[in-house]
Structure formats: C-alpha cells, structure tokens
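Trainee: Predicted coordinates and the sequence they were generated for:
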Amino acid sequence: MTSVSLLGPGDEPIVLGVTTPAAPVRVPTTRRYLMCPPEYFTVEYAINPWMDPTRPIDTGLAVEQWNALKETYERLGHRVELIEPVPGLPDMVFSANSGTVVDGRVLGSRFRAEQRGPEADHFRRWFLANGYKSVVMPERTNEAEGDFTWTGKYLLAGTGFRTDPLAHSEAQEVLGVPVISLQLVDPRYYHLDVALFVLTDDLIAYYPEAFSPGTREVLRRLFPDAVIATAEDAACLGLNAVSDGRNVILPVEATALADQLTRRGFDPVFVDISELRKSGGGPKCCTMELRN
C-alpha cells in the first residue's frame, strides 16, 4: 500500500490518496490427472491419526463427493484419466500416493503400511498399459505425491513419517530433477501434501508448524512470499489442495486460506471432501498429476 502526501500549514502532511497494489493476473494451465473411483472406500484399519474404524462410513457419499471433484476438474478444462478400483483396497482412491510423474518419467511408490502395498503394482501396470516407457519402481519407501511435490523447478520431498529420507536421492536419480528434503514433525500432517501445496512455480502455501525449525528456514528462503495457512485451515486438510495456476480446488472449510488466495489473485473453488477426510484424504490425495 502506498500514499502520496504534501506538507500543509504547520508542516502537517496532507494525504492525497492511498493505493493498494493490484493482485497479479494468474493464468491457469491445462492439467492431466489420474483418479480412482472410491467404489470400495471404507475405513477398516487405522494408519494415520484421521482414521477411526469405529466411525460409520457412507461409501455412497464418498462416491458423490469424488464425482463432484472429478467434474470440477473437467469443468475447468482439465483432463481426467481413470484407473479401475480393486476390491479390498479401500484407499486406492488416493491415487496421488501411487506415482510421481515428471516429464513423462514415472517413479512408482512403495508403501510403508502393508495394507496399501498392493496398490503400487496396479498403478505400475496402468502406466505401462498407457504408453509410459520409463517406469521405475523404488527400492526405498516413498508414498509418491503424498511426499513428493513438483514445483516446476524443484521436487520438494517430505520425510518424517512415511517416506524414507533415502528415497529423496532415489527420486533425484530416477526423475533427474533437483530434490529438496523437508522434515515433517506433526503426526497429523504425516504427508507433505497435507501441509504444503504448490500454487505456481515460485509460490507455495504451507503450515509452518508441520515442519522442523530447519525446514521452516529453508521454506522461508526459497519462498519468501509464501501463503501461510492458519491452524484451522490445516486441520480441515485445507492444504491438501490442487492449483492449476489460477483456480485452487480446496475443502469448503478452508475459508481463511481462500481469502488469502483471493487477495493473491487466485480463484478458490470449494469442494466437499468430508467423507473422504475420514481416511485422512482430500482433493490432492485423490489426484495424481500426469506431467508429460
């Protein structure tokens, strides 16, 4: 904010006007996503603090919410590819955890929880069946875009709860991109994609308290203009969001975050993920980006 002033009688300043810098013009880019219908979604085990097998689950509602998310992407001009769900794999809906794709190269996943282990091979076979030539399955535990976030310049790589820190160097070798390690410290935010998301190549939003002190300093240095989320926004998985450079798909409860995004020139697009959140997932968890 700037003002123009002159000196009046007695050298008292006279303010002539106040201007507020206009928000940047944000330009969306068309994306391609891989999603998995939640036909078999339920919560029958607990592998994160959000999951409680004793709580009732409405699979039909989860399907409705997922369909609304898919239709939102398509309405915004994005292309959605589908992988068939598999009985007995209730978390397969969270496709982001099963592959990281950069410039057509695919690094598959290796899950820490044995319940999700079989998902990785179903996605591997989907990639091969759909023309991907460079598909590498990891030796180290990595939960793909759950902990790997591509900015367009760097691969931000989370660790602390799921992904093995040695998987970061493996990702650099397979994908051929610079990797920056980030330490997660709050078990509620066990994956990077529930604590941080990319808005544009040089701008992120994140919740500082989810990270170690050293990681916070790294993020401040790399992204000094970052959007800082509130505790309330983080607690509703508001940072499990998806941006196309202008439109930001995020949970309906993340209102303070949406206000900040609007002031930065973005268009918040709300979706209801209340049923899927019972398993610790949101819009991003349901969405693997295919960067070809």
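Mentor: It's in.

Trainee: going forward, measure contacts between C-alpha atoms and count neighbours the same way
Mentor: Fine.

Trainee: Next, count neighbours for Leu61.
Mentor: 15 (other Cα atoms under 10 Å).

Trainee: Equivalent analysis for Thr163, please.
Mentor: 26.

Trainee: From Ile57, how far out is it?
Mentor: According to Cα to Cα, to the nearest Å, Thr163 stands 28 Å off from Ile57.

Trainee: same deal with Leu192?
Mentor: Between Leu192 and Ile57 the distance is 25 Å, computed by Cα to Cα.

Trainee: Please say which of the two ends up with more neighbours.
Mentor: More neighbours surround Leu192 than the other of Leu192 and Ile57, with 30 against 18 (other Cα under 10 Å).

Trainee: Contacts only, for the closest residue to that one other than its chain neighbours.
Mentor: Once flanking residues are discounted, Leu192 sits nearest to Asp147: 4.7 Å by Cα to Cα, 6 or more residues apart in numbering. The contact partners of Asp147, by Cα atoms under 8 Å, 6 or more residues apart in numbering, come to Leu156, Ala157, Gly158, Thr159, Arg162, Thr163, His191, Leu192, Asp193.

Trainee: For the residue lying closest to Val227 once chain neighbours are set aside, grab the count of nearby residues.
Mentor: Nearest non-adjacent residue to Val227, counting by Cα to Cα, 6+ apart: Ala205, 4.4 Å away. Using other Cα under 10 Å, Ala205 has 22 neighbouring residues.

Trainee: So Ala205 lies in a strand, does it not?
Mentor: Yes: Ala205 forms part of a strand when assessed by DSSP: H, G, I helix; E, B strand; the rest coil.

Trainee: which residues in the stretch 1-150 of the chain form strands?
Mentor: 2-7, 13-19, 32-35, 79-82, 100-102, 105-107, 135-136, 148-150 (DSSP state E, counting those that start in this stretch).

Trainee: between those strands, which one is nearest to Arg264?
Mentor: Smallest distance to Arg264 across the strands of the stretch 1-150 of the chain (Cα to Cα): 16.0 Å, for strand 13-19.

Trainee: ok, structure two:
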Amino acid sequence: MTSVSLVGPGEEPIVLDVPTAPVRVPTTRRYLMCAPEHFTVAYSINPWMDPTRPISTALAVEQWTALKETYEGLGHRVETIQPEPGLPDMVFAANSGTVVDGRVLGSRFRAPQRAAEADHFRRWFLANGYRDVVMPERTNEAEGDLAWTGRYLLAGTGFRTDPLAHAEAQEALGVPVISLQLVDPRYYHLDVALFVLADDLVAYYPEAFSPGSLRVLERLFPDAVVATEEDAACLGLNAVSDGRHVVLPVEAVHLAGEVAKRGFEPVFVDISELRKSGGGPKCCTMELRD
C-alpha cells in the first residue's frame, strides 16, 4: 500500500492508503490559453449560465492566472491569444481548435454569440507558423467535443458538435474517430463528461452517455476511472492530465482519490467563477500537439 495526500487550497490534507499503482511519467505539454479579461455571463447557452447571477471578472482573471501558473509550475509551456471585447467566452480556448501532429482543425460554433471566436483562433494559428489549418463546414466545437487518446479521437455529439463533423475531423486530422452520444444537457460537451488520463486510459461519467456509447467506452477502456454524480456536478471531469499530474477542480476530492489510486498526482485549482459559464480547467486549455 502507498499513502497519498490530497490537499486543496486552504484545506487540511486528506491521506488515503491506496494500492501500489503503476509509475506514471509526465510529458511536457504546450497549451494555448486566453485570459478572461472580458469574461461575464451576458447570455445563456448552457444549463450552467445564469445572466442574473453576479459575476466578478477580476476573480475570473485571478483563477485563470492561477491555472496558467499551475501549468507553468509543472514545466509546461503556455501560449496566449489576445482576448477580444464582446467575446466573453473566448477564455474557453479548448472550443476553438483541435491540433494533432501539427494539423489543425478549427471550430464552427453552434451559438451565434460565440461564432466570431473561430476566426480569431484561425488567424492565431496562421500567424504562429501553422499551415495545415482546416476550418470545418459542420458545427464543430473542437476539443470541447474532441478528445485525443493517443490512438483514437473520441468525438462527442448530441448538443453542440454535428455528428457529420466527426467525418470531417477524420479527414482533416487523419486519425480514427469514435463517435459518442451525449444525453444529459448539463454535460453538453464531451470534455465535461470525459477526460484522457494517459494513452488508452480515460475517466468518464456513465450517465452522460447513451447506452450504446457507454458500451463502446466499456469495450475500449475496461480499466477506466468511473466518475460519480458528485464528480461530474463540480465539473471534475473537465480536467487536464500530462500523464502524471491531473489538474482538476478543488471540489473533485472523490475523483482525485480515484485517479491517485491509479498512480496519478492530483493538482487542485479553484475555477468557481469560470464554472458559472459552464467551464473548468480543460475548457480554458487547448493542447497544441505539434
């Protein structure tokens, strides 16, 4: 047995005795992020958004900065894109591009309020040396609904991304695509229902998926971490893993304990203000897989 200490900001450590797990090795990642300088909740396009609730842009910036510094403290490189006035959800960079082996598939948003974000990110890619950039014809909310496992591209649909965009993704990125049907409107994107821990290992919330898609996940990932309702409800599955460290919301203590049992090291962040718009660590983080 191995003792694992889980510590959230301002909390007493929780010590778990867990079975000896595989040694997990992190890999250095490169991320693209956008500061929430214009963050607010001025409209509602998902069940988390309530324009009548008070919002602190300053607190959102503080939480985003802490997330960025967490990545940098783990040795990762963070690029940034200039936030644009009038685009309060541009902070959720994951929704604006999917990059695999240097190939870029841009985004096409379902909600008109976010549509302009796609071209800002397209221009960032071109200005930063990417030449293989494809913009989708079908609605495609990028890493919000597309998760690269190292072997497959898991592709969510049901609320945002058009299922026909999955075929576009396969053509643009040249990787096999597995379609998954989402059924709970609270978990409207794949990245709030599932995240990749390491090559061929994921964590997911079963009730977010249709029965057939759940059987697919069970077949592909028989050793997956299965999350609870409490894990999902704090957006615990909107997490980011580098193969060893798992950055996740501070409330996701149960999920942290489960990933610790698999040899991963949970790293807590506070995303309470950003969560008012339905986003968490992963939503703020596009991975640049060059």
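Mentor: Cool, the structure landed. Since the structure is predicted, the reported quantities are computational estimates derived from the model, not experimental observations.

Trainee: TM value for the aligned chains?
Mentor: In this superposition the chains share a TM-score of 0.94, using TM-score structural alignment, normalised by the length of the second structure; 274 aligned residues with a Cα RMSD of 0.9 Å.

Trainee: nearest to Asn67 of the first structure, of the contacts of Asp147 of the first structure?
Mentor: Of these, the one sitting nearest to Asn67 of the first structure (Cα to Cα) turns out to be Asp193, at 21.0 Å.

Trainee: That closest one -> the second structure?
Mentor: Asp193 of the first structure maps onto Asp191 in the second structure, with residues paired by TM-score structural alignment.

Trainee: what does Val93 of the first structure give?
Mentor: For Val93 of the first structure, the aligned position in the second structure is Val91, judged by TM-score structural alignment.

Trainee: Just to check, its match is in contact with Phe39?
Mentor: Yes: distance between Val91 of the second structure and Phe39: 7.4 Å, which falls inside the contact criterion (Cα atoms under 8 Å).

Trainee: Please identify which of those two sits among more neighbours.
Mentor: Val91 (28 against 25).

Trainee: hang on, the earlier thing: ok, and the most crowded of the contacts of Asp147 of the first structure?
Mentor: Within those, Gly158 tops the neighbour count with 33 neighbours, counted by other Cα under 10 Å.

Trainee: And it, what's its match in the second structure?
Mentor: Match for Gly158 of the first structure (TM-score structural alignment): Gly156.

Trainee: Its match against Val183, yeah?
Mentor: No: using Cα under 8 Å, Gly156 of the second structure makes no contact with Val183, being 10.2 Å away.

Trainee: can you map out the helices along the stretch 51-200 of the first structure?
Mentor: 59-75, 119-129, 166-175 (DSSP state H, counting those that start in this stretch).

Trainee: so who does the equivalent of Asn130 of the first structure over in the second structure touch?
Mentor: For Asn130 of the first structure, the aligned residue in the second structure is Asn128 (criterion: TM-score structural alignment). Residues counted as contacts of Asn128 of the second structure (Cα under 8 Å, 6+ apart): none.

Trainee: how close does Asn128 of the second structure sit to Phe264 of the second structure?
Mentor: Separation of Asn128 of the second structure from Phe264 of the second structure (Cα to Cα) stands at 33 Å.

Trainee: what's the answer for Thr149 of the second structure, then?
Mentor: Using Cα to Cα, Thr149 of the second structure is found at 16 Å from Phe264 of the second structure.

Trainee: possible to save the helices of the stretch 51-200 of the first structure as TSV with distance to Ile47 of the first structure?
Mentor: Formatted as TSV, the helices of the stretch 51-200 of the first structure follow (distance: least, Cα to Cα, whole Å):
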stretch	distance to Ile47 of the first structure
helix 59-75	19
helix 119-129	15
helix 166-175	20
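
Trainee: Out of these, which gets nearest to Pro138 of the first structure?
Mentor: That would be helix 166-175 among the helices of the stretch 51-200 of the first structure, by Cα to Cα, at 7.5 Å.

Trainee: Next, the mean deviation of that closest one compared to the second structure.
Mentor: Its matched residues in the second structure lie on average 0.2 Å from helix 166-175 of the first structure after superposition (mean Cα distance after the TM-score superposition for the first structure).

Trainee: What are the contacting residues of that helix?
Mentor: By Cα under 8 Å, 6+ apart, helix 166-175 of the first structure touches 102, 105-107, 136, 138-142, 157, 177-181.

Trainee: Number of residues surrounding the equivalent of Leu105 of the second structure over in the first structure?
Mentor: In the first structure, Leu105 of the second structure lines up with Leu107, judged by TM-score structural alignment. Using other Cα under 10 Å, Leu107 of the first structure has 23 other residues around it.

Trainee: and Leu107 of the first structure, what is it in contact with?
Mentor: By Cα under 8 Å, 6+ apart, the neighbours of Leu107 of the first structure are Gly99, Thr100, Val101, Val135, Val136, Met137, Pro138, Ala144, Ala171, Val174, Leu175.
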